[in-house]
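Colleague: coords below, sequence missing:
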């Protein structure tokens, strides 16, 4: 993760649904009869961005590209867009005044999906592996996902680094970043569009905003990526706990934080779910040796939060911290020692006064192992799965699902896809009890060859938050990474429009 400031490759992509909704009214304020009713139709275009995986010469990266098997959607017509899902290199933005490289290094076999229901893998080695720009269209667009998994066996950034490639946006929050001496944290900004995007990066510590040196108006050229070492953006002293806020003045970017700790390993820090009065951080491993909660209140009011652990048997208050006060515009952090006590769980943050919720963003820094055998990962607050979500690149061993129903009970369907090299999908229905976290070994396809994808569908009941833990131990180090499930928004609501010739009447 040690890179020159503004000098890393990341990814570009564009998420666009060809269908949309428009609200129309007649002069008297009524809705025309030909627009009454809506239908949910599959999206026809999706884009994703994968950051440059590592600066280590000994790194090995696997990309897994997957679209869930198609299902019939009532009211949907045959998709006419050509079905295609592919990844291509996204070049590193050149220094100001220099021209971009004409031939950026490409993968030998980009992870190109040819049909829904079967994942496709590609591999890259070393520090020259590029960021990737991905897009899917037609029948391959709904639910398309790409997982990037990197093993770095040695060096200051050694560890298992996993990230679900993200869609572009204009606003991102990253609690749990750091400028501490042992940390090297980079924000990777990628522009998927044809025009230059302009981004601002704000840093917030325990005392509020940090002094900014060059964090405003960062240009991100079209179809390229810019890595920013956050310690170079401020003249303030090193901070153990920071919240990063990335916004754009123009255009859109994909954003993710690469965090490397010289003493504890490395992983990707994805953006937290949007600010909310309640936050769920799913999937703390049972054998976690340390857990640190970092939260931030972006509004004008302080947040008083109740801290609870959602376990397999119910919700309890941790002995180490039952509450957290988060001052407006300031980053708050607390260590939660002996949090899990040998049981997996999820952290639940709720307003101390339910009548006065204050939006917050939050993330966990989780460690397994101790000393030189330690490894870290991050768990950001996760939005609930509305309908369907997928995480790719699961192996025959070492994949664990955490399913949290923080309020009411729910029922979910889990599908283990066919393997990238063969195998038959397996489906399992799980009933979740309200106020609990269900942890289970991920179901494995029959006759699995290669890696596979896990899709979680919420069938009924209350909100469900989920994550996947992937373990790949190496030389006694419990290397692991955690990816939260994000709803794939594979369908979009559109008006049920019909021809109405009465509009031609005088």
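Modeller: Done, it's in. Note that the structure is predicted; figures quoted are calculated from it, not measured.
Colleague: going forward, measure contacts between C-alpha atoms and count neighbours the same way
Modeller: Will do.
Colleague: distance of residue 189 from residue 253?
Modeller: 6 Å (Cα to Cα, to the nearest Å).
Colleague: Specify which residue of those two has the higher count of neighbours.
Modeller: Ranked by neighbour count (other Cα atoms under 10 Å), residue 189 and residue 253 place residue 253 first, with 36 against 32.
Colleague: quick one: the more buried one and residue 172 touch, right?
Modeller: No. The pair residue 253 / residue 172 is not scored as a contact, 9.7 Å apart, by Cα atoms under 8 Å.
Colleague: any idea how far residue 486 is from residue 467?
Modeller: Counting by Cα to Cα, the gap from residue 467 to residue 486 is 9 Å.
Colleague: Which one's more surrounded, the two?
Modeller: Comparing residue 467 with residue 486 by other Cα under 10 Å, the one with more neighbours is residue 467, at 25 against 22.
Colleague: Using the three-state scheme, assign that one.
Modeller: strand (DSSP: H, G, I helix; E, B strand; the rest coil).
Colleague: Okay, one more to line up with it:
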């Protein structure tokens, strides 16, 4: 068998592994042996990882799981189920059996959340301070676009906040601009391994002068189907307020999220920014933001010179005194944009200062609302556009807002509100987002809604649209809130349809 034949067989095998479906068809006489056009098909399996929510005894956590309705192209013989199971907890790579957990957490074979049909969200709640991280898998018609939101409310104490996390897929590299090892911050990175063999990751931190000296972050072992929390301040002796954390797997894969707690400003989950690029969009700065801080890192050997623009309701504006940002190679830069929105909602759009000089960088925002002792913080990492569809799972009739930004040409999207978790009927509304602007809206609410509901953004036409969802749960006069960006759900994959060519079997 020659090398060409082996390559084709390897390609077909890889496609089958990724999509769960691949076919080799014999061409008819009229086809002339030409390969058919690639098809876009729904994925047949999805994996999600949710970090351990919190160690606070005053916390209430809600999990909301949802899959949008789609075309049920292939269902015969499939297992249509989505469930999230507890992960084991390990410390610095050493396995440790969970102690003092709730009944469900002690049973790794018992799902914490189970979804059985698309179109209607399901929820689960816990007040357990030792609630575990979750590892989830969805199959069949529940896999395309499967989304799970983890929302934790802490109403008292120094850690009082709303902590929102969009459970994410495992990967081999993550960037977290906006992490901190300063004395007023307690930042933990939660590393979760969904697989049956151990994963090994390295943690690297970069400050304003480059990579921070550390050996503690090298070769961290995450046992099979386990989670490892790491306090970032233990990685270096250099307290750094504005840093970028890079998580890279040298073996296996993992999920990663940073839980950031501030002594005075509450806290939230800092989730990974979009992959390094020469431009970035950070959607959803609330109108009443009292402080907006931009943190960026140049990830290549070249410095990044970035043009800073705020896309507001009426068009792009340049923040006074912050027209551009220079980020040196391998270093983190931070700039305080203060109350940049001036009472109007907006999104930050970062582009190369020179068209022919687009050095890659990563970026995120730390946004603060409130003043004095009633402040709350959330993070907005750079995110990609909604290419086909994106979903936020946990929304309430009050306190939910959606930010849509078209950084270039005008775009049009449809927003679908699902049925509620305890009843109600789905509804939808379309929005046109003018180029260079941010459109902040209250998404439609399901008719007769009971419980929480999901919001799905579907691209209809025009230029790219980026989106984020904000959930406000005001408590005791504190504007507690969380923001989740809505990257494309990647619910479909392009699969070329291969055709049989027996001539390849001969030399």
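Modeller: Cool, the structure landed. Computed from a prediction, not measured in an experiment: that's the story for all the values here.
Colleague: How alike are these chains, TM-score-wise?
Modeller: The TM-score (TM-score structural alignment, normalised by the length of structure 1) is 0.91; 481 aligned residues with a Cα RMSD of 2.2 Å.
Colleague: these two touch, right, residue 261 of structure 2 and residue 231?
Modeller: No. At 11.4 Å, residue 261 of structure 2 does not count as touching residue 231 under the criterion of Cα under 8 Å.
Colleague: And for the residue in structure 2 that residue 133 of structure 1 lines up against, nearest residue in space, chain neighbours not counted?
Modeller: Aligned by TM-score structural alignment, residue 133 of structure 1 pairs with residue 135 of structure 2. Nearest residue to residue 135 of structure 2 in three dimensions, chain neighbours excluded: residue 49, at 4.8 Å (Cα to Cα, 6 or more residues apart in numbering).
Colleague: count of neighbours near that neighbour?
Modeller: Residue 49 of structure 2: 28 neighbours (other Cα under 10 Å).
Colleague: So the spatially most distant residue from the centre of structure 1 versus residue 497 of structure 1, what's the distance?
Modeller: Distance from the C-alpha centroid of structure 1 peaks at residue 506, with 53.8 Å (Cα atoms, centre = their mean). Residue 506 of structure 1 is 22 Å from residue 497 of structure 1, where distance means Cα to Cα.
Colleague: thought the match of residue 133 of structure 1 was touching residue 46?
Modeller: No. Using Cα under 8 Å, residue 135 of structure 2 is not in contact with residue 46, being 11.0 Å away.
Colleague: Looking at these two, which has the bigger crowd around it?
Modeller: Taking other Cα under 10 Å, residue 135 of structure 2 and residue 46 do not tie; residue 135 has more neighbours (30 against 21).
Colleague: what do we get in structure 2 for residue 231 of structure 1?
Modeller: So, by TM-score structural alignment, residue 231 of structure 1 is matched to residue 233.
Colleague: and its match, that's in a helix?
Modeller: Yes. Using three-state DSSP, the secondary structure at residue 233 of structure 2 is a helix.
Colleague: Wasn't the residue nearest to residue 135 of structure 2 part of a strand?
Modeller: Yes. Under three-state DSSP, residue 49 of structure 2 falls within a strand.
Colleague: what's near enough to touch it?
Modeller: Contact analysis of residue 49 of structure 2 by Cα atoms under 8 Å, 6 or more residues apart in numbering lists 133-136, 167-170, 192, 194, 255.
Colleague: Compare those and tell me which is most surrounded.
Modeller: Going by other Cα under 10 Å, residue 192 tops those with 32 neighbours.
Colleague: Matching that one against structure 1, which residue comes up?
Modeller: Residue 192 of structure 2 maps onto residue 190 in structure 1, by TM-score structural alignment.
Colleague: Now that match. Nearest residue, chain neighbours left out?
Modeller: If the residues on either side of it in the chain are set aside, residue 190 of structure 1 comes closest to residue 225, at 4.1 Å by Cα to Cα, 6+ apart.
Colleague: tell me which element the match of residue 192 of structure 2 falls in.
Modeller: strand 183-191 (DSSP states H and E).
Colleague: Report the contact partners of the nearest residue to residue 299 of structure 1 once chain neighbours are set aside.
Modeller: In space, not counting the residues next to it along the chain, residue 299 of structure 1 is nearest to residue 328; the distance is 6.1 Å by Cα to Cα, 6+ apart. Each residue near residue 328 of structure 1 by Cα under 8 Å, 6+ apart is listed here: 296-303.
Colleague: Recalculate using a threshold of 10 Å.
Modeller: Shown in contact with residue 328 of structure 1 (Cα atoms under 10 Å, 6 or more residues apart in numbering): 208, 296-303, 358, 360.
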